[in-house]
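S.K.: sequence first, predicted model second:
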Amino acid sequence: MKKNKIFGALYLSLAASIWGGMFVVVKVVVAFIPPVELVWLRYLIAVVVLFAIGCAQHIDWRVKRKDWPLILLIGVIGNALSIVTQEAGTWLSSAQLGSVITAATPTFMILFAWWLLKERLTWAKIASVALATIGVLMIVGVHAIGAGNLLGAVFLMIAALTWAFMSVLIKLVPDDYPPVQVTTLATATALVCLSPIVLMQRSTVQWHYLTQPKIIVCLLYLGVISTAIAFVMWNRGLRLMNAAGSGLFFVFQPFVGTLLGWLILGEAIGFGFWAGVILISASIWITIRYSD
């Protein structure tokens, strides 16, 4: 059981870290391709890659009729609604505000896990989330809370709520279905949901930018690394840990984003960053040590 927790923590940390680095790439591409079309393109690439991986693993793609509603719900809520509102919220406000509101995801996961999975609310879970949230605030900066406009904050809050809900729903998927299969079907569902919007707006998008090498590389990163690979790792990590504790590792997203901003963009980091790292590390240790 302890080994499962360690591997689960590793998968979740890697996935969230990849998403933390994704903000730099999205910032480059969104200047040429609107948010919804960008999500659609990364999902199109991801579905092709995931399907190829599934075929290489000889996955049986059949799904029982009773399990279809749950998988489709995961795709609509997590892959479509959550990601689009996150992109739109960040676009309307700022990455800093997005990081702060994202810190609420673990709290929402604890509540959803208590409601849907009947997981116990323990002081260890509450303490770990509190430490992680304070750590994120120290890393990003409390001043970021006042940045951006109200609509952007509303979109980001919806993104945090829906991602937490989706992450708990994945725990209800029978273990008969490999993470690659669930991720492929959920991503394909989101692709179908977004297709009508993309078709209606196709004339307003400057598609010729897709021929630029920089845009191609960024799209491949978003589709292959941050979607196909990271989503599979997140889903696999969720199966190895309890839902409430799993959400804690989402805080790696703002941590890595801030660290890369320092390394690549030359943004300054100070005492708050390192204090936040210590608090987040303590919260993760509590989760691994005391979680069910």
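M.R.: Looks like it arrived, so ask away.
S.K.: only C-alpha atoms for contact and neighbour calcs from this point on.
M.R.: Fine.
S.K.: hey, where'd the helices end up in the stretch 101-250 of the chain?
M.R.: With helices called from DSSP state H, counting those that start in this stretch, the stretch 101-250 of the chain shows them at 105-112, 123-140, 150-170, 179-200, 213-220, 230-240, 243-246.
S.K.: use this one as the comparison:
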Amino acid sequence: MQRKSHIDTFGAVALVVFALHLGFNQVVIKVTNGGFAPVFAAGLRSLGAVAVLLLWMRLRGIGFQVPRRAMLPGLISGGLFALEFMCLFSALDLTTVSRASVILYSMPVWLAIASAVLIPGEALTPVRAVGLLLAMGGVALALLGRVDVGAGLLGDLLALVAALCWAGIALCVKITPLSEVPPAQQLMFQVLISAPLLLLASLFFGDFIRDVQPIHVAGMLFQIVLVASLGFLAWFWLMSIYPASSVASFSFLSPVFAVILGWAVLGEDVGFRVWGALGLVAAGIYLINRRPRVAAVRI
């Protein structure tokens, strides 16, 4: 498909559907945790994604050759990927989809702050600074608005660590030779390295299996095929067609859909504070992504 200078009708519909897909994924993870222990489930997902990606790359004639200078950044991104999903799957086991999604999708905030410090020419504009303040206010409202300070708060904090790891991966791609590696190989680095790390870590988190039912198996297959492998490749396909800043501007829809689906599908109690935090984070993400920048997505 030819490169385009703006988002057309097809692109807009595809990006809205993709954002809905990501929001629904948070619900699927929480449901899947009912059958599989969270860290073990994250490891299974990465392991399954390795198989799907190998098959897809073989069918497309894509090799796994990468520049030697990209190996270390690739290993680092794989380690961050493992930590991100260990935290995210555990967070969704402890807190609600709505709260975890609002906090997770604050990632552009931490990426923008790190980029402003580490990358020349990435200084904060007034608009982006306002976006940062709005989104950080949303995260603070979500964290400080929690009444209980037990497992739920731990889940919120784990979601924040996941967001920081996601930002770390995106920053790694921006400032290291990993940026020279095609998307399929970048993803293979992440799932190939994270699979053994997560499965090994799962040994320290109790039983692997809880009460596996067909819905949990279906949820795991959904994540492996439609999210962790083909979904991520679809995102990069859209990135290859449309401007990065325009694609990134749709990212604020993912936490919106996640909160709505958490309420509609799981019956979560979404209070005023969560809606307020969601509004602040979504507005902040939109403002941060208004100018051209490297966009990243974690699904």
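M.R.: Thanks, I have it. This structure is a prediction, so every number in the text was calculated from the model and none was measured.
S.K.: returning to what we had before: need the winner for burial among the helices of the stretch 101-250 of structure 1.
M.R.: helix 243-246 (a mean of 28; mean count of other Cα atoms under 10 Å).
S.K.: and that one, what does it pack onto?
M.R.: Applying 3 or more Cα pairs under 8 Å, 6 or more residues apart in numbering; DSSP states H and E, one finds that helix 243-246 of structure 1 makes contact with helix 105-112.
S.K.: tell me what angle the lengthiest helix in structure 1 forms with helix 230-240.
M.R.: Taking DSSP state H as the criterion, structure 1 has its longest helix at helix 2-29. With axes from the mean of the first three to the mean of the last three Cα atoms, to 10 degrees applied, the angle from helix 2-29 of structure 1 to helix 230-240 works out at 150 degrees.
S.K.: in helix 2-29 of structure 1, what's buried?
M.R.: Residues of helix 2-29 of structure 1 classed as buried: 5, 8-9, 11-24, 26, 29 (neighbour count, 16 or more other Cα atoms under 10 Å).
S.K.: could you do stretch 41-59 of structure 1 as well?
M.R.: Within stretch 41-59 of structure 1, judged by 16+ other Cα under 10 Å, the buried ones are 41-51, 53-54.
S.K.: what residues in structure 2 pair up with it?
M.R.: Residues 44-62 of structure 2 are where stretch 41-59 of structure 1 lands when matched by TM-score structural alignment.
S.K.: give me the contacts around that stretch.
M.R.: Contacts to stretch 44-62 of structure 2, defined as Cα atoms under 8 Å, 6 or more residues apart in numbering, come from residues 63, 184, 188, 191-192, 194-196, 199, 220, 223-225, 228-230.
S.K.: which of those residues sits closest to residue 284 of structure 2?
M.R.: residue 228 (26.2 Å; Cα to Cα).
S.K.: for residue 85 of structure 2, see how far away the closest one is.
M.R.: 11 Å (Cα to Cα, to the nearest Å).
S.K.: also residue 21 of structure 2?
M.R.: Taking Cα to Cα, one finds residue 21 of structure 2 at 18 Å from residue 85 of structure 2.
S.K.: swap in residue 222 of structure 2?
M.R.: Counting by Cα to Cα, the gap from residue 222 of structure 2 to residue 85 of structure 2 is 16 Å.
S.K.: neighbour count winner among these two?
M.R.: Per other Cα atoms under 10 Å, whichever of residue 222 of structure 2 and residue 85 has more neighbours is residue 85, with 29 against 16.
S.K.: and the buried residues of stretch 41-59 of structure 1, which is closest to residue 145 of structure 1?
M.R.: Distances from residue 145 of structure 1 to the buried residues of stretch 41-59 of structure 1, taken by Cα to Cα, are shortest for residue 42, at 29.3 Å.
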